[in-house]
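Trainee: The following block contains a protein sequence and its predicted model.
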Amino acid sequence: MQPTAFFKLLADETRLKSLLLITREGELCVCELTCALGESQPKISRHLAQLRAGGLLEDRRQGQWVYYRLSPTLPEWCQSLLADTLAANPRFLTPAVAQLAKMGDRPARARACC
């Protein structure tokens, strides 16, 4: 992963917040991200596709749902930067985390939104 490509992908607020939420949660589906960020499904899906194409995310299908997680091939320096950014800026995601928390436990969230 070239630093320029990595930072270009992080330059958009929706992509950055999505990536940090996925870093924090381990794995999220599109519906969870739309709820957390208050954005439309097409917008979230478009940004996730860019992150996946850039090698930052990978997805898995479970029935008709698609879940996203950090790519296991993401270089350590990228993972460290995301973890450090998340730890140093807890208020950046406060509204999104609160929205996600309103969805309840992951199984309940999956039934509620997916």
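Mentor: That came through fine. Residues are numbered from 1 along each chain as shown.
Trainee: C-alpha from now on. contacts and neighbour counts both.
Mentor: Fine.
Trainee: Check which helix or strand residue 21 maps to.
Mentor: Using DSSP states H and E, residue 21 maps to helix 13-25.
Trainee: C-terminal to that helix, what's the next element?
Mentor: Helix 13-25 is succeeded, C-terminally, by strand 28-29 (DSSP H and E).
Trainee: Contacts for that following strand, please.
Mentor: Outside strand 28-29, the residues that touch it by C-alpha atoms under 8 Å, 6 or more residues apart in numbering are 22, 65, 66, 67, 68, 69.
Trainee: List the ones among these that fall in strands.
Mentor: Judged by DSSP state E, these include 65, 66, 67, 68, 69 as members of strands.
Trainee: Pull out the buried members of these.
Mentor: The neighbour count (16 or more other C-alpha atoms under 10 Å) marks 67, 68, 69 as buried among the ones in strands among the contacts of strand 28-29.
Trainee: Put this next to the previous one:
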Amino acid sequence: MDTATGEFLRGTLKTIVLRLLAQQGRMYGYEITQAVEERTAGELSLTFGALYPVLHKLENEGLLTTKNEEVDGRLRKYYQLTARGSEIAARKVDEFERFVQLVRLLIVPAPDVTFGR
């Protein structure tokens, strides 16, 4: 992943995590990293160093709840959206989609609409 892609990913990581949790219901950290890699065919990858601070921040903001479960003798922490988290997830995705549309207007040349030239 190049530097620019890393910058874009950092700027959208909160939205990505919220969206994945909205779609999946609940996930644990490694599962989130794997979902990002699988859905982007390996083009994007999350490090735990980037992911866990975002998860903790979302939890502190009241957007996530956590539940520890023992799986194969190991403790696994699952993250799930709160009702408020679900609302924020939908809003963040809408905001991001609108932002992408606006950026596209700036970088994709508009067709020449001047007639008679």
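Mentor: Received it, and whenever you're ready, just let me know what you need. None of the values given here were measured: they were computed from a predicted structure.
Trainee: Would you mind reporting the TM-score between them?
Mentor: Superposed pair, TM-score by TM-score structural alignment, normalised by the length of the first structure: 0.55. Supporting alignment: 76 aligned residues with a C-alpha RMSD of 2.7 Å.
Trainee: Distance to residue 3 of the first structure added to the ones in strands among the contacts of strand 28-29 of the first structure, as CSV?
Mentor: Formatted as CSV, these follow (distance: C-alpha to C-alpha, whole Å):
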residue, distance to residue 3 of the first structure
65, 31
66, 28
67, 26
68, 22
69, 20
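Trainee: thinking again about what came up before, out of the contacts of strand 28-29 of the first structure, what pair is the most spread apart?
Mentor: 22 and 65 (15.7 Å; C-alpha to C-alpha).
Trainee: ranges for the helices of the first structure?
Mentor: 3-10, 13-25, 30-37, 41-53, 76-88, 94-101, 106-113 (DSSP state H).
Trainee: what residues are up against residue 5 of the first structure?
Mentor: Neighbouring residues of residue 5 of the first structure by C-alpha under 8 Å, 6+ apart: residue 54.
Trainee: how near is it to residue 71 of the first structure?
Mentor: In this view, residue 5 of the first structure and residue 71 of the first structure are 15 Å apart by C-alpha to C-alpha, to the nearest Å.
Trainee: Burial check on the aligned partner of residue 63 of the second structure in the first structure, number of neighbours?
Mentor: Under the alignment (TM-score structural alignment), residue 63 of the second structure maps onto residue 56 of the first structure. For residue 56 of the first structure, the neighbour count with other C-alpha atoms under 10 Å is 23.
Trainee: what's the answer for residue 93 of the second structure, then?
Mentor: With other C-alpha under 10 Å as criterion, residue 93 of the second structure counts 16.
Trainee: That one against residue 17, yeah?
Mentor: No - in this structure, residue 93 of the second structure is not within contact of residue 17 by C-alpha atoms under 8 Å, at 10.6 Å.
Trainee: what's the counterpart of residue 50 of the second structure in the first structure?
Mentor: With TM-score structural alignment as the criterion, residue 50 of the second structure matches residue 43.
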